[in-house]
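S.K.: 3D model of this:
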Amino acid sequence: MGLKQAYFALRDRVRFIWAQKKYGYMPEGNVQDFKWENLNHIVILKLDGKLGDTQVMSDFYRRLKALPQRPLLSVVCPENLASVYYDILGFDQVLVSSRKPGAGEINSLCQQIVAASQGAGHQGKVDLVLSTEPAYRPRDFIFNWTLRPDFIAGCDYTVASINLHIFHPATYNHPVSRAFTELLNRGGVDTSDSVRYTPLFKAEHLSRAMSVLNPSAVFNEPSDQMPVAELAARARAAAASTPLFGINPMAAPKSRRMSPEVCASIIKDILGRSESTRVLLMCPASSREFIRAVMALMPPVTAALHGTRLLTMPENTSVSDLAALTALLDGMISVDTATVHLACSCNIAQICFYDNAGLESCRWQPLSHNAQCIKFDQALGTLPERALLEPAAAFIDQQLASR
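M.R.: Down below sits the predicted model:
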C-alpha cells in the first residue's frame, strides 16, 4: 500500500470510529421473533447506485411486495436509479440522494421517511433498515440513529448494531440472490420457487430500443398487458433474419475491461460471419475515447458499417433503456458488469469474462442456465488476446448454429 492509499485508509477508519461512537444505536428488535409479516415499513439504503445489485435484488423486492400486509417500501438511491425503483420495482417512496450525503442531507431524507410512515398510518415508525454495502460507512450509522428501526440488516460483521446479517463478505460462496432468499426464509417467507428477476424496463423503453435496433422490423406496438420479457422475445423473433450480438467491454475497474484490440477483433468476427449479423457496442456514449480507439482498429469496409450493422449506444441512454436494449440481443459478450445481470432477467444467451476474485466472483456471476462465465486469474487487459477471442468465437458459433 502506497503512502496516499495508507492516508485514505486511515482517514476512513477515523471517520468510521467517530460515526460509530457519535451515532451509536442498538436496535431493540428480538431476532428470534423476527417475522416479515410483522414489518410495516422497510427502508432500503442503495446509495452506491449499482445497477447490477438492483437487478439481482429485484426478486427480493418482488417478494416483499407480495407479503400479506404489503409493507411500505422506501428507498434512498442516487438519481440514476430513481425511476427504476419507482416506475419498475414499484416502491412507495423513492428519495434521491447524493452519493456522499452529509448529516444535514441525511436528516432531511429521514424526515421524509418518517413523514411517509405517518401518512401510511404507522406512527412514523421504521421496522427495518437494510444496506447491502460490504463495509459500513458513517452515513449508515447516521441513518440508523435517526430512524431507530427495530431491525438493521447488512453485511458488515464488524458492526455490532447489525442484528440481521445478509451474508459474510469473507466466507459466503453462493450467489447473492440466494443470500436474500435465506434472509426471507429466516423471517418465515417461503422461497421454494426459483429466483425470478424483474426486467428493469417497461413497454415504452422496449419500443424505443426497437426503433434503435430494428427500425425496419415488422412488430406490433408493445403492450403493457403482456410481460415485457415476452414482448422482448417476440421482438427478437421478428428480427430473426438479422441476429444481433451485444459487446460490453467496459466495467468500472479498469482491470476488468477488454482492450480495444480484443473488442475490435470480436466485432470483426461477428460482422464477418454473414451479411446479416449485427453488433451493438454497449459502451456508454461518454466512453468516446474507447469507442474511437475501437473504430480506429477497424478496416475501412467494417468501419463503413457503422450505423447500419455496427451500432453504438444512443446518447442519454437511461438505465431502463439499457435494460431494454439488452433484452433485444440474440447473444451478449460481456465483462463483469451490470449488463450480465440485466441479460439474466430475460434469459439472453451470454458469455462473460470475470476476474477470478474468489468468493466475490462466485457471488456475482450470472444466475442463468443460458450464461457461460469464464474466470481468469489475472486482469483481462493483461491476458493474451486468444484467451478471450477463442471462447468468444465458440460462443458466436453456438448462437448462430442454434438459430
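S.K.: C-alpha from now on. contacts and neighbour counts both.
M.R.: OK.
S.K.: Where do the strands of the stretch 301-403 of the chain begin and end?
M.R.: 310-312, 331-335, 350-355, 371-376 (DSSP state E, counting those that start in this stretch).
S.K.: is it possible to export the ones you listed to TSV including distance to I17?
M.R.: Output for those, formatted as TSV (distance: least, Cα to Cα, whole Å):
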stretch	distance to I17
strand 310-312	46
strand 331-335	36
strand 350-355	32
strand 371-376	37
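S.K.: S259: which of the ones you listed is closest?
M.R.: strand 331-335 (11.1 Å; Cα to Cα).
S.K.: for that closest one, packing partners?
M.R.: Packed against strand 331-335, as judged by 3 or more Cα pairs under 8 Å, 6 or more residues apart in numbering; DSSP states H and E, are the following elements: strand 244-248, strand 350-355, helix 386-401.
S.K.: Number of residues surrounding S402?
M.R.: A count of nearby residues for S402, using other Cα atoms under 10 Å, gives 6.
S.K.: Second chain to compare with the first, below:
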Amino acid sequence: LCPQGSYWKRRLPADECGRILAEIKPQFFERLDIQLGYNSHNEAYLSELAEYPATLPVIRATHKTTVGQYLALVNSADLILAVDSGTVHVACAFGKSLLAFYADFPANIARWQPYSCEKENTKMVIGRAIALDSDATQDYDLEQVTTWLNCQISKLLKHSDN
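M.R.: Predicted structure coming up:
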C-alpha cells in the first residue's frame, strides 16, 4: 500500500483509502498482510486511517529502506495499491498486480501511465475532476475501485491455494 508520493500533496486521501480498505471482503482480512510503504508522513497517515469509522484490515508500517530493500519489498508483494509514483513503475517492471491512482491531468497520464495499464491485472483509476496538476490524486469512483480490488484479491488467493 503506497498511498503517498514523494511530494506531500500527491497522496490518496486517508478517508478515500479507508473507504477502499473497508470494502475489502471481511473473509479476506486474515489472509492479507498489508504494509504501508515508507513515507515520512506515515505516522500521521496511519492516525488518520485509525479514525476511520469502519473496520479495516490490519496495516503495518514499513521502516525506511535501502533501494535494494524497497525493490525486494515491492517484488515480494502480490498486489500493489499506489498513487502516481515510482512504485507504480517498479510494480509494472516486476509484473505485479497493480491498482494505480492518477490525477485527471492528461499530459501526465500520457507520459507516466503504468506501462502495463492494458493488462488484466492492472487498473489505473483517474480522479473525477479535471486537475490543475498531477498532484490532485483524489476523488475516485470508489465503487469501481473496490469491485476490481475484491476481484483481484479473490483471484490471487485462489491462485495461492493451488
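S.K.: returning to that earlier point: mind checking which of the strands of the stretch 301-403 of structure 1 is nearest F180 of structure 1?
M.R.: For the strands of the stretch 301-403 of structure 1, the distance to F180 of structure 1 is smallest for strand 371-376, at 21.3 Å, taking Cα to Cα.
S.K.: buried residues in that closest one?
M.R.: By 16 or more other Cα atoms under 10 Å, the buried positions in strand 371-376 of structure 1 come out as A371, Q372, C373, K375.
S.K.: Same check on stretch 14-21 of structure 2?
M.R.: Within stretch 14-21 of structure 2, the residues scored as buried using 16+ other Cα under 10 Å are A14, D15, E16, C17, G18, R19, I20, L21.
S.K.: Would you mind measuring from D141 of structure 2 to W148 of structure 2?
M.R.: To W148 of structure 2, D141 of structure 2 is 11 Å away according to Cα to Cα, to the nearest Å.
S.K.: Please apply the same query to C17 of structure 2.
M.R.: 15 Å.
S.K.: which of D141 and W148 of structure 2 has more neighbours?
M.R.: In this view D141 of structure 2 and W148 are compared by other Cα under 10 Å, and W148 has more residues nearby, 16 against 13.
S.K.: nearest spatial neighbour of that one, skipping sequence neighbours?
M.R.: In space, and not counting its chain neighbours, W148 of structure 2 is closest to K123: 7.8 Å by Cα to Cα, 6 or more residues apart in numbering.
S.K.: Please apply the same query to M295 of structure 1.
M.R.: Of all residues not flanking M295 of structure 1 in the chain, A303 sits nearest, at 6.5 Å (Cα to Cα, 6+ apart).
S.K.: I'd guessed that neighbour sits against V294; true?
M.R.: No. A303 of structure 1 lies out of contact with V294 (Cα atoms under 8 Å); the separation is 9.8 Å.
S.K.: in structure 2, what residues pair with whichever strand or helix holds T146 of structure 1?
M.R.: Taking DSSP states H and E as the definition, T146 of structure 1 sits inside helix 138-147. Using TM-score structural alignment, helix 138-147 of structure 1 lines up with nothing in structure 2.
S.K.: Which strands or helices does that helix pack on?
M.R.: Identification of packing neighbours for helix 138-147 of structure 1 by 3+ Cα pairs under 8 Å, 6+ apart yields helix 3-22, helix 103-119.
S.K.: C-terminal to the shortest one, what's the next element?
M.R.: Next helix or strand after helix 103-119 of structure 1 toward the C-terminus (DSSP H and E): strand 128-131.
S.K.: one step back: export the helices and strands packed on strand 331-335 of structure 1 to TSV and tack on distance to A229 of structure 1?
M.R.: Converted to TSV, those look like this (distance: least, Cα to Cα, whole Å):
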stretch	distance to A229 of structure 1
strand 244-248	17
strand 350-355	16
helix 386-401	19
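S.K.: Which one of those lies nearest to Q93 of structure 1?
M.R.: Taking Cα to Cα, strand 244-248 is the member of those nearest to Q93 of structure 1, at 32.4 Å.
S.K.: unless I'm mixing things up, N150 of structure 2 is touching A22, no?
M.R.: No. The pair N150 of structure 2 / A22 is not scored as a contact, 11.1 Å apart, by Cα under 8 Å.
S.K.: Not counting sequence-adjacent ones, nearest residue to the aligned partner of T66 of structure 2 in structure 1?
M.R.: Aligned by TM-score structural alignment, T66 of structure 2 pairs with S318 of structure 1. Closest residue to S318 of structure 1 apart from its sequence neighbours, by Cα to Cα, 6+ apart: N80 at 7.6 Å.
S.K.: Looks like F94 of structure 2 contacts A77 (just checking).
M.R.: No. Counting by Cα under 8 Å, F94 of structure 2 does not reach A77; the two are 9.8 Å apart.
S.K.: If you count surrounding residues, which of these two has more?
M.R.: Using other Cα under 10 Å, the more surrounded residue of F94 of structure 2 and A77 is A77, with 16 against 13.
S.K.: What lines up with the more buried one in structure 1?
M.R.: If you follow A77 of structure 2 across to structure 1 using TM-score structural alignment, you land on L329.
S.K.: Ok, L49 of structure 2 next?
M.R.: When structure 1 is aligned by TM-score structural alignment, L49 of structure 2 is paired with V294.
S.K.: ok, how many other residues are close to that match?
M.R.: 20.
S.K.: Which helix or strand contains it?
M.R.: Secondary structure from DSSP H and E places V294 of structure 1 in helix 288-296.
S.K.: Equivalent analysis for R128 of structure 2, please.
M.R.: strand 122-130.
S.K.: roughly how far is that strand from the heart of the chain?
M.R.: Here strand 122-130 of structure 2 is found 12 Å from its chain centre; the criterion is Cα atoms, centre = their mean, to the nearest Å.
S.K.: Please apply the same query to stretch 147-159 of structure 2.
M.R.: 14 Å.
S.K.: For it, which residues meet the burial criterion?
M.R.: By 16+ other Cα under 10 Å, the buried positions in stretch 147-159 of structure 2 come out as W148, L149, N150, Q152, I153.
S.K.: What's the match for the first one in structure 1?
M.R.: I take that to be W148 of structure 2. Per TM-score structural alignment, the equivalent position to W148 of structure 2 in structure 1 is F395.
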